[in-house]
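> Attaching a predicted model along with its sequence, questions to come.
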Amino acid sequence: MNYLKLLLVIYVCIEDASSKDCYWNSNCKYTWFSSKTPYENVRGDIRDSVVKTTNCEAISIWSYLRHGKRNPGGRFAKQMKAVLEFKQYILNNYETGNHTMCAQDIENLRKWQPSKSVMNEPNELNDEGYLEMVGIASRLRETFPDLLSDLHEGEYLFHPAFGNRMLDSAKAFIEGLQYRGLTIEKVINGYDDMAPHATCGVYQRDVRLNPNVFDEVTKYEKTSDYLDTKYNIESKLGDRTTNDDIVALYDLCRYLWDGINKIASPWCALFTTKDLEVLEYTGDLMHYYRNGYGTKYSKAFGEIILADMLRNFESTKRHKGKKIISYFAHATSIDTILVALNLFKDANHLTGAYRNSDRKWRTTKLSTFGANLIAVLNKCKVTNDVQDYHVAFYLNEEPLLELCNQGVCSWQEFEYKFEPFLNTTSDFCEFRTQPN
């Protein structure tokens, strides 16, 4: 969503605001949940935003996608189950008149029943995530019918990183292309150059498994901004909460929000818009220092991935490339790709001291479920005897305006930006670990 659209949405929300601050009938529900945002809440539509130029044809697509919406991990699912006891507290408070929530919000919460699959199948791609992947591929096929209407062996590569949710995302993507029987390249022994962070020993030791990485989050949780949110939630629950409780309640809101069918989770009624903005920022801080500009390894990981794009497009120019290459991996990899491209970089590091509402690093828009970077190589006729090439970039199906000329790089610009990545290695990893 561009900023003009955002301003329009804000204006409409102000105009339609109800005098009673109820969640169920709000025309302006806050739908940005950091990296756990359903893809449908933020995506563009490549059918509408595709670059249209004369005398050009798309000859190759390179895409890198985060897996679709998944269930929470085991530890988080356990915490979500633990805070379900708050449901009865909320209902009891309502019955005794000690409440601040609206009657319909209470009724919606009373009727709600936990999903067995969400709570008991950790990390698995869920039905919504599957449909997210089907939708992306379907829109790609409709946008580039001449390129994608007839794929044969050797003309494509579908490569999921290690893990069921990546493999299932690849299967859903192929279904969206309306093909059967296409081969999926599987990772052997877990190690994968296209998800370099997953087995990089030094990164896993120094960052992924280092609790100090989240020091800025801890700092933020002591600010008045965060403590006001905590107090607001406790006033609705009628009980004290820990920070883990708040994360679990937030997860009941965002994991259970159905983006495709536009159905809100009743648990979201516990939060004001400002509360959700605060919790979104904690997610941004986590990603920033684990995968983004706050860690020194991100740039190299992203460059290793992006070098593959250049190699394929160079091969395509020599008539040896593939029509489509699609990788399916993690939010971590999407973050590192953006760092390698030096995109969405704030002038100053994000900090736990205060929340910058105008920050560029916003995981809701960058690395949500189903997030994707799509690059399209176009061959253009300059004269009858001269051909040229350009590369169009899309982030979550909208033109990546921050790159080159409104998202379109000439071949010379493309080479200049990407050739240095060919020399990047993961030798600094020192040792390998098994992917999670």
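Good, I have the coordinates.
> okay, CA-based contacts and neighbour counts for the rest of this
Noted.
> could you point out which element follows the helix or strand containing Met119?
Here Met119 sits within helix 116-120, counting by DSSP states H and E. Using DSSP H and E, the helix or strand that follows helix 116-120 in sequence is helix 127-143.
> Pull out the buried residues from that following helix.
By neighbour count on 16 or more other CA atoms under 10 Å, the buried set for helix 127-143 is 128-141, 143.
> Ser169 reaches Met133, doesn't it?
Yes - between Ser169 and Met133 there is a contact at 6.1 Å, judged by CA atoms under 8 Å.
> got another, please set it beside the one above:
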Amino acid sequence: MSRWKLAFLLLAATTLTTKVYRADSDLEAKSNTSKPMTTHPFEGDADEEGGSSEVKSEVFSDDFGHCALGMESPCADDDEGGEWASEGYCFTKEPKPPVGFAAMTPYSAALTRYLSAGSVTPEGCQPVQLWHLIRHGSRSMHKIDFARMESQLPPLRRMILKAHGIGSGLLCAEDLALIREWTPQMMDMGKTGVLTPEGRAEIRGIASRFKDVFQKLVYKPYFFEKSPSENARQRPGEGTEISFAPSFSSYDSAVTYLETLYGRRWGHVGLPVIGSPKLQYFDLCSNYINKVVARSKMRKPFHTFIKGKIMEAVLRRVSRRLGVTMTITRVRTMYNACQYQNAWNPKVPSPWCAAFTPRDLEVLEHWEDLRIYHDLGYAHSITYKQACGLGSDFFSRFRNHVENNKTDIDSTTYFANLEATVPFLTLLGLFNDTEPLNDKVVNRDRQWKTSRFAGYGSNLAMVLSSCRDKSWWVSALLNEESIKLPGCEDPLGCPWDKFMEQFAYLEKCNFTRLCGEITRRLWHTQYWRTHYVINNWM
């Protein structure tokens, strides 16, 4: 060995760091509970003072021992056995395939039960107004991502087949067949951002079920074969408002939703010609862009996570499983392919998912969740405060109905992107863990599991109801299931007075003061931001 190689190895040995893993909770624990914010969302903003609420990453030395607590840990090698071992595991024969694929999880995995009228409001209360925020359905991939997979995966597939041909690797015959039969053409789902067949099915299902339960609010027909005097409305959809973010997938979702409700006459409803900027507020908030998105990736925990022991162990196990030396770029590319094809056809095994064991996928899910937590969640207060326009929108609509008897709009439905829906859920105080997500711990019992609340087609419905005792009631539905709001004692929601007391801050929204002046330069951020998310965050 040359002295230069020896010097390099000595240097690497002195710079090893370690992480801690906690695996003391059941993976299937329910995560749709919430806790109130400890401070008012628009008070004590460290970001506005030039600071940051980012979780700081602490570096541990080797003096703390192994990077895991216990033998069966994400740092264990295959020869230690246990649930982390690759040998003997066959993805194709998995009786319960993994469903947690972070924000690329198909809606069917998050939907635990079908919506019913009895699960919305307490007895004696009748829904009178609906506010519905829906993330677009599953879509085709970005061309940058497709180009990466088209260039990297075919050579990798040949290497895997060759390795197994000479007796290396641990894939079972069925898993190896999946990878052998895979072709790049399977990843080509057409124009960037357009809904896939599964994405359309997701949106159609939501529209159909909400039409059944909230027919008087969501579906407003007009019978063309009747005279105007015989019709209760002047046009289809009168009394409803539908808008979409300026993106292909959001527009496609809105059209699919209306087609499901009105068939070929959906065009008479009056869908706006262009997307609404208020549903893409994250591209207009300069303080958010400068303090969060443009922050050096070296200061972001999801980037430092890939350099830690937990991810190193994943690379070792996947390398052993495939018989090919893995890099973080290769793992990322395979994981993306696994996610995409699982989202497009969740009932068919996704070939590149066979590269991972369920526990490897669990670590990769945490990696994704950590990224979303930092860029879209609780790590920086400016991130969720910028969503206050959506909060003010639904709060003022409900207040006008209760206090001013303004009943011209029965339902409001918005179709938006992940970057708009997650900060709004955060603004409401949902899925707020006691211990913030960080790069040191993979908490299997965390509330912040985006696969359960931010996958394709995920949606939040706020419902205002009128009760027999002349009171008012506010309920929330997440993915068609009642969710307990922070500060509310009843799992079905709050009386109006209690709701106003808890969420009055939603109306205190000054977007310009919070985010800074809008400039023409900011209109271009959506393009470099897409490039950043796909290429630069590793």
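Structure's in. What do you need? Keep in mind the model is a prediction, meaning the values are calculated, not measured.
> TM between them?
After superposition, the two chains reach a TM-score of 0.89 (TM-score structural alignment, normalised by the length of structure 1), with 419 aligned residues with a CA RMSD of 2.5 Å.
> helices or strands up against the helix holding Met119 of structure 1?
If contacts are counted by 3 or more CA pairs under 8 Å, 6 or more residues apart in numbering; DSSP states H and E, helix 116-120 of structure 1 sits against helix 74-82.
> Find me the equivalent region of the next helix or strand after the helix it packs on in structure 2.
Counting by DSSP H and E, the next helix or strand C-terminal to helix 74-82 of structure 1 is helix 86-95. Mapping helix 86-95 of structure 1 onto structure 2 (TM-score structural alignment) gives residues 156-165.
> Let me see the residues that make contact with that stretch.
169-171, 176, 179-180, 322-324 (CA atoms under 8 Å, 6 or more residues apart in numbering).
> Next, format the residues you listed as JSON lines and append distance to Pro349 of structure 2 and neighbour count.
Converted to JSON lines, the contacts of stretch 156-165 of structure 2 look like this (distance: CA to CA, whole Å; neighbours: other CA atoms under 10 Å):
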{"residue": "Gly169", "distance to Pro349 of structure 2": "20", "neighbour count": "22"}
{"residue": "Leu170", "distance to Pro349 of structure 2": "18", "neighbour count": "22"}
{"residue": "Leu171", "distance to Pro349 of structure 2": "15", "neighbour count": "25"}
{"residue": "Leu176", "distance to Pro349 of structure 2": "12", "neighbour count": "23"}
{"residue": "Ile179", "distance to Pro349 of structure 2": "11", "neighbour count": "23"}
{"residue": "Arg180", "distance to Pro349 of structure 2": "13", "neighbour count": "15"}
{"residue": "Leu322", "distance to Pro349 of structure 2": "17", "neighbour count": "25"}
{"residue": "Gly323", "distance to Pro349 of structure 2": "21", "neighbour count": "21"}
{"residue": "Val324", "distance to Pro349 of structure 2": "22", "neighbour count": "20"}
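> So which of the residues you listed sit within strands?
Taking DSSP state E, every one of those sits outside strands.
> Closest one of those residues to Gly389 of structure 2?
Ile179 (46.2 Å; CA to CA).
> ok, for that closest one, nearest residue in space, not its chain neighbours?
Closest residue in space to Ile179 of structure 2, ignoring its immediate chain neighbours: Pro351 at 5.4 Å, by CA to CA, 6 or more residues apart in numbering.
> Tell me how many other residues crowd the aligned partner of the one you found in structure 1.
Pro351 of structure 2 maps onto Pro266 of structure 1 when the alignment is built from TM-score structural alignment. For Pro266 of structure 1, the number of neighbouring residues by other CA atoms under 10 Å comes to 22.
> on that earlier part again, farthest-apart pair in the buried residues of helix 127-143 of structure 1, please.
For the buried residues of helix 127-143 of structure 1, the farthest-apart pair by CA to CA is Glu128 and Thr143; their separation is 22.6 Å.
> related to what we said a few turns ago, what lies in contact with the helix holding Met119 of structure 1?
Helix 116-120 of structure 1 has contacts (CA under 8 Å, 6+ apart) with 71-72, 77-78, 80-81, 126.
> now with 7 Å?
Helix 116-120 of structure 1 is contacted from outside by 71-72, 77, using CA atoms under 7 Å, 6 or more residues apart in numbering.
> burial count for the corresponding residue of structure 1 for Thr412 of structure 2?
Residue pairing (TM-score structural alignment): Thr412 of structure 2 is matched to Ile325 of structure 1. Using other CA under 10 Å, Ile325 of structure 1 is surrounded by 21 other residues.
> Repeat that for Asn210 of structure 1.
Neighbourhood size, Asn210 of structure 1 [other CA under 10 Å]: 12.
> Same question for the one 3 residues further on.
Residues lying near Val213 of structure 1 (other CA under 10 Å) number 20.
> Surely it and Tyr288 touch.
No - counting by CA atoms under 7 Å, Val213 of structure 1 stays clear of Tyr288, with 9.7 Å between them.
> that older thread, measure the match of Pro351 of structure 2 to Gly73 of structure 1 for me?
21 Å (CA to CA, to the nearest Å).
> what's the answer for Glu107 of structure 1, then?
Relative to Gly73 of structure 1, Glu107 of structure 1 is positioned 29 Å away (CA to CA).
> before we move on, what about Ala329 of structure 1?
Distance check for Ala329 of structure 1 against Gly73 of structure 1: by CA to CA, it reads 16 Å.
> quick one: secondary structure of the aligned partner of Ala387 of structure 2 in structure 1?
By TM-score structural alignment, Ala387 of structure 2 lines up with Gly302 in structure 1. Here Gly302 of structure 1 is helix, with the state taken from DSSP: H, G, I helix; E, B strand; the rest coil.
> Structure 1: which residue goes with Met462 of structure 2?
Residue correspondence to structure 1 (TM-score structural alignment): Met462 of structure 2 is matched to Ala375.
> Once you drop chain neighbours, what's closest to its match?
Closest residue to Ala375 of structure 1 apart from its sequence neighbours, by CA to CA, 6+ apart: Phe393 at 4.6 Å.
> do Phe344 of structure 1 as well
Using CA to CA, 6+ apart, the closest residue to Phe344 of structure 1 is Lys360 (4.9 Å).
> who touches the one you found in this structure?
344-346.
> Over in structure 2, see which of those survive.
Among those, the contacts conserved in structure 2 (both residues aligned by TM-score structural alignment, their matches' CA atoms under 7 Å) are 344-346.
> Can you tell me what Asn291 of structure 1 aligns to in structure 2?
The pairwise alignment with structure 2 assigns Asn291 of structure 1 to Leu376, based on TM-score structural alignment.
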